[in-house]
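1. structural data only, the sequence is not supplied:
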């Protein structure tokens, strides 16, 4: 507990009480919304701080009892001292974690982009496997999935698929998935039984709100055209596909999945905002690259982060040297949490180490 910034903790508790009193008096409009969010953010850490202080008081009393009284009382007190010391160590770690700098985007949904890389048709099939893994994972978390754009491979899977995963905390869970995913397996089309290596890239972007990115209409070139691919007569008759080019950055997005040009434009704008926000985040992160060397989640899309080896039933995350012999469960989305939890824990440990050095 002595390793914690006690003065800062007292300030947080006092601020929490101050907001609680203001809400009880009846704030209005935007003020009540702002105070409500701050109160909600502070409540978990304040509860932990109060529990920690209560445990520290109890520990002091238990130590006094352990130093006096009869043998039976001292034995009981010593047992309580051991329990409380363990509890205080746990609470101290939880409070330290709660004090770590927060990623303001963690509670957002995500824009998920999966693209086939090297490996031809097999890479497209693998991209399809990855997309379905994330879609099933989203379903387990209660998030909704909305496909924004897709381009199917000639033998199945996807050359590219972009989807929005709507759900609180989706970015916090998936932000370390960006990078190159590699697969090693025998393709169905391989008669000789040889193992092939293919790859797909994953990009996870936080969903952007209009207030995050100021997009000037004068900076946009919007083209409409007929959608191509499967879709029947409608595809050939209606100019519903939308391509938007952000001229200052030459960022191009295209959506053609909906029959409504209006809906396609809305989806394309959401995708454009997410990419512009992500570019700005990447620029800021590049400025802190030296500080973050060795941490997971650098966001480098060219970095090989994970290998899925089907013959061995093995999944290896190269950033944290984690290997699980649960490939089928990971691909099914049911064991992906084990990988995500390990990545989050490693990231938190790196942040805590950096905070101690500061």
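-> In hand now; what should we look at? Since we're looking at a predicted model, the values are computed, not measured.
2. contacts, neighbours, all on C-alpha from now
-> Noted.
3. assign residue 333 to helix, strand or coil.
-> coil (DSSP: H, G, I helix; E, B strand; the rest coil).
4. how close does the residue nearest to residue 148 when sequence neighbours are not counted get to residue 100?
-> Counting by C-alpha to C-alpha, 6 or more residues apart in numbering, residue 148 lies nearest to residue 163, which is 5.0 Å off, once chain neighbours are set aside. Residue 163 is 30 Å from residue 100, where distance means C-alpha to C-alpha, to the nearest Å.
5. below is structure B, check it against A:
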């Protein structure tokens, strides 16, 4: 592993020279590309530098222990040697993770779509609960949440809500949320006190740019219509809502949250880009890994990934067998324990696939 880092060090030094080259700086597109590559390599190189320092310290400590030392000095050297060896083990794990193939979308913003599934009004109410959960999680990480489209139910839930979360690393954390979320609780409309099971689907897509997927606008039909629901007199009396249909694929996107038709068109186009990119990526992933399934999910949005059981106060993620008895805290946006477990499992699977772990 560290032999590979020694090879990468030469490329890192070369990148450092390039980003300080006046000719490269004059070409901002190329400079930004090289800067990103340099930035991505920096944690690896810092780890390699620490590795070199630790191995030198260990070698020096062993040489000193071979000499005649008084008892106090010998104990100090032994202590330093033990600490250096322990840190070296930790460092190897850290660097191994950094060497794993990185998802190119991890640093992107995300578009999240939540839809009520089986369960009618109760499913719509839980869709609202999940939206607030993600919004609070985003707020805790200082990410920005922007509603793109919303369709309310009669009881105040959401039949459907789509929103963008903007922030560094948003996709790297939220990508594991795609799938079917199941809720078990007594609905407010249930007079007999019976527990009902309802489902909500969540789709998490990286924000796509024009460079990620090409759209011929001649293939897109755009319809405008009068928005519905709560939004004020202006929203409900003008044709500000926008529906885009991508004719080759049949993908349809609607946005009506903004009062401006132009803004709704912009939002709809973002969602369309994201859906087409997700479609292309899923097809590519299926082609190269049809035989391989990750422990954290296949990406199939029809699979049940998590259950929220209110009577027992528990949340269970079925992909990794994790159960936490703190449902109110999780729905309040405290998702880090679940997210960290999913990330760790994903990393372990990638380490096995890369030959770094047994």
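-> Good, I have the coordinates. Small disclaimer: the values here were computed from a predicted structure and weren't measured.
6. could you list the buried residues of the helix or strand that residue 97 of structure 1 is a member of?
-> Element membership of residue 97 of structure 1, judged by DSSP states H and E, is helix 71-98. By 16 or more other C-alpha atoms under 10 Å, the buried positions in helix 71-98 of structure 1 come out as 74, 77-78, 80-81, 84, 87-88, 91-92, 95-98.
7. same list, those, but as CSV with distance to residue 121 of structure 1 please.
-> Shown next, in CSV, are the buried residues of helix 71-98 of structure 1 (distance: C-alpha to C-alpha, whole Å):
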residue, distance to residue 121 of structure 1
74, 72
77, 68
78, 66
80, 63
81, 63
84, 59
87, 54
88, 55
91, 51
92, 51
95, 49
96, 48
97, 44
98, 45
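8. between these, which is closest to residue 184 of structure 1?
-> residue 97 (37.1 Å; C-alpha to C-alpha).
9. which secondary structure elements does whichever strand or helix holds residue 146 of structure 1 contact?
-> Per DSSP H and E, residue 146 of structure 1 falls inside strand 144-152. With contacts defined as 3 or more C-alpha pairs under 8 Å, 6 or more residues apart in numbering; DSSP states H and E, the packing partners of strand 144-152 of structure 1 are helix 120-141, strand 158-166, strand 251-255.
10. can you do 6 Å?
-> strand 158-166 (3 or more C-alpha pairs under 6 Å, 6 or more residues apart in numbering; DSSP states H and E).
11. with structure 2 superposed, average distance for the strand it packs on?
-> Relative to the matching residues in structure 2, strand 158-166 of structure 1 has an average distance of 0.5 Å after the fit, by mean C-alpha distance after the TM-score superposition for structure 1.
12. residue at max distance from the center of structure 2?
-> residue 68 (55.5 Å; C-alpha atoms, centre = their mean).
13. separation between that one and residue 225 of structure 2?
-> Taken as C-alpha to C-alpha, the span from residue 68 of structure 2 to residue 225 of structure 2 is 88 Å.
14. what lines up with residue 201 of structure 1 in structure 2?
-> With TM-score structural alignment as the criterion, residue 201 of structure 1 lines up with residue 201 in structure 2.
15. verify the stated contact: that match with residue 115.
-> Yes - if you go by C-alpha atoms under 6 Å, residue 201 of structure 2 and residue 115 touch, sitting 5.3 Å apart.
16. list the residues that contact both of these two?
-> With contacts defined as C-alpha atoms under 6 Å, 6 or more residues apart in numbering, no residue is shared by residue 201 of structure 2 and residue 115.
17. ok, which stretches of structure 1 are helices?
-> Using DSSP state H, the helices assigned to structure 1 run over residues 6-25, 29-66, 71-98, 120-141, 170-174, 233-237, 261-287, 289-292, 327-331, 336-357.
18. dump those to JSON lines, plus distance to residue 156 of structure 1.
-> Converted to JSON lines, these look like this (distance: least, C-alpha to C-alpha, whole Å):
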{"stretch": "helix 6-25", "distance to residue 156 of structure 1": "54"}
{"stretch": "helix 29-66", "distance to residue 156 of structure 1": "45"}
{"stretch": "helix 71-98", "distance to residue 156 of structure 1": "44"}
{"stretch": "helix 120-141", "distance to residue 156 of structure 1": "6"}
{"stretch": "helix 170-174", "distance to residue 156 of structure 1": "25"}
{"stretch": "helix 233-237", "distance to residue 156 of structure 1": "20"}
{"stretch": "helix 261-287", "distance to residue 156 of structure 1": "24"}
{"stretch": "helix 289-292", "distance to residue 156 of structure 1": "38"}
{"stretch": "helix 327-331", "distance to residue 156 of structure 1": "17"}
{"stretch": "helix 336-357", "distance to residue 156 of structure 1": "23"}
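19. neighbours around the nearest residue to residue 201 of structure 2 once chain neighbours are set aside, how many?
-> Spatial nearest neighbour of residue 201 of structure 2, excluding adjacent residues (C-alpha to C-alpha, 6+ apart): residue 180 at 4.5 Å. Residue 180 of structure 2 has 23 neighbours, counted by other C-alpha atoms under 10 Å.
20. aligned counterpart of residue 180 of structure 2 in structure 1, please.
-> For residue 180 of structure 2, the residue aligned by TM-score structural alignment is residue 180.
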